[in-house]
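Student: Kindly generate the corresponding structure for this input.
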Amino acid sequence: MSQPVLQVIAASTRPGRKGLAVARWIAHQAEQHGGFAVEVVDLAEVGLPVYDEPNHPRLQQYTQQHTKDWSATVSRADAFVFVTPEYNHSLPGSLKNALDYLHAEWADKAAGIVSYGGVSAGLRAATALKPVLAALRVVPAVEAVSIPFFAQFLDEDDEFVPNTELEIGAKAMLEELQRLTGALRTLRGA
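Tutor: Predicted coordinates for the structure are as follows:
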């Protein structure tokens, strides 16, 4: 059986964003973990407009090429890590929009959440994300990584340099994702 594909999805699309550094760090952690083939998916590069399909995504009757491409990307994955900032006590619209574009492609896959922000460490974004994932039949791992005052972990080159606690949290989340992914892969095959 081939190695499961873990997509690390960088949610922020705004100019000057720093979340891509966090996404690269967690992707590196996942590569070192060794349980997954890792892909970084940058929603800024995906470039989805506000949802513009005439049919409900459950039907998979896509008319737009960007939706067909997004469907192919998400279909490739066995699990996800959503790297999200907190915007106004919730998840960014770019992530909600990307999730809403598809339906079946998300189902019965595991997800980890890496949230970042100021004092709240992005926890309100993570909390808002979970019911959306549940509606899409995505299984969130209990273990997560929450990064408070994340700018303190950026070096002069804007590379993310975590502390020991964040690395331990990342390893625990990846272990749980690997466990869930194996179980859910069986379910998807049924």
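Student: Only C-alpha atoms from now on, for both contacts and neighbour counts.
Tutor: OK.
Student: So for the lengthiest helix in the chain, what gets flagged as buried?
Tutor: Criterion DSSP state H: the longest helix present in the chain is helix 164-189. For helix 164-189, burial by neighbour count (16 or more other C-alpha atoms under 10 Å) applies to 166-167, 169-178, 180-181, 184-185.
Student: Out of these, which is nearest to Val5?
Tutor: Thr181 (9.5 Å; C-alpha to C-alpha).
Student: Quick check: the gap between Asp42 and Ala11.
Tutor: Distance from Asp42 to Ala11, counting by C-alpha to C-alpha, to the nearest Å: 7 Å.
Student: run this one through as well so I can compare:
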Amino acid sequence: MADLKIAVILGSTRPGRNGKGVADWVVSKAAGRSGADYTLIDLVDYPLPHLDEAAPASMGQYAGDHTKNWATTIAGFDGFVFVTPEYNHSTSGVLKNAIDYLYGEWNNKAAAFVSYGALGGARAIEHLRAISSELQIAHVRQQLSFSLFSDFENFSTFAPQALHDDAAITLFDQLEAWARALKGVRGQAA
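Tutor: Now for the predicted structure:
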């Protein structure tokens, strides 16, 4: 068993979504790695209503059972791979909502980004980088951006170009290095 736990968070719940194929590909590419265990977290399985907590997440005073369940899930991970579509030049509302529910559970952890869309989802990643910085999530440089035109058949079946394989290895290497370093930071703070 690896010393790091990484969540691959699928940031789309839309019927007919393309993200499931992308997230499954990420998990399959990470499966042979010895430095971390990668687990798919599908937001379909965490039906969070539009943010309904009275207190700001930074206070850590979660009232709803759905929030407490989400917090327990996220707290157990050392890092994250956010898989996001690009909707209207940004990330999905459901992913932003899931992120906004928590604060301390994200702090001093590492993240990497995987996106897909007409232009590869790069603008969604830029928004997630800003959000992550506010939550004290250290995000790595390497990202994966998949085009609906060149990495999907008929805009729906995920068929990534081989050029993404090496980039994925770099992404995992960077993410695991940062997650391991930040695990030490969290240990010192405790």
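Student: With the second structure overlaid, how far apart is the longest helix of the first structure on average?
Tutor: On superposition with the second structure, the mean distance recorded for helix 164-189 of the first structure (mean C-alpha distance after the TM-score superposition for the first structure) is 0.7 Å.
Student: I'd like to know which elements that helix is packed against.
Tutor: Applying 3 or more C-alpha pairs under 8 Å, 6 or more residues apart in numbering; DSSP states H and E, one finds that helix 164-189 of the first structure contacts helix 19-33, strand 109-116, strand 145-147.
Student: Show where that helix falls in the second structure, residue numbers please.
Tutor: Alignment of helix 164-189 of the first structure against the second structure: residues 162-187, by TM-score structural alignment.
Student: more crowded one of Asp42 and Ala11 of the first structure?
Tutor: Ala11 (25 against 19; other C-alpha atoms under 10 Å).
Student: show me the contacts for that one.
Tutor: Shown in contact with Ala11 of the first structure (C-alpha atoms under 8 Å, 6 or more residues apart in numbering): 19, 42-44, 82-85, 92, 94-95.
Student: Pro92 of the first structure versus that one, what's the distance?
Tutor: Applying C-alpha to C-alpha, the value for Ala11 of the first structure to Pro92 of the first structure is 7 Å.
Student: Can you work out which residues contact both of those two?
Tutor: Joint contacts of Ala11 of the first structure and Pro92 (C-alpha under 8 Å, 6+ apart) are 84-85.
Student: can you tell me which residues contact Ser150 of the second structure?
Tutor: By C-alpha under 8 Å, 6+ apart, the contact set of Ser150 of the second structure is 160-161.
Student: Over to it. Which of the three states is it?
Tutor: coil (DSSP: H, G, I helix; E, B strand; the rest coil).
Student: And for the one 10 residues further on?
Tutor: Following three-state DSSP, we place Pro160 of the second structure in the coil state.
Student: So it versus Ala7 of the second structure, what's the distance?
Tutor: Distance from Pro160 of the second structure to Ala7 of the second structure, by C-alpha to C-alpha: 21 Å.
Student: Between the two, tell me which one has more neighbours.
Tutor: Ala7 (22 against 18).
Student: That one against Thr39, yeah?
Tutor: Yes. With contact defined as C-alpha atoms under 8 Å, Ala7 of the second structure counts as touching Thr39 (5.0 Å).
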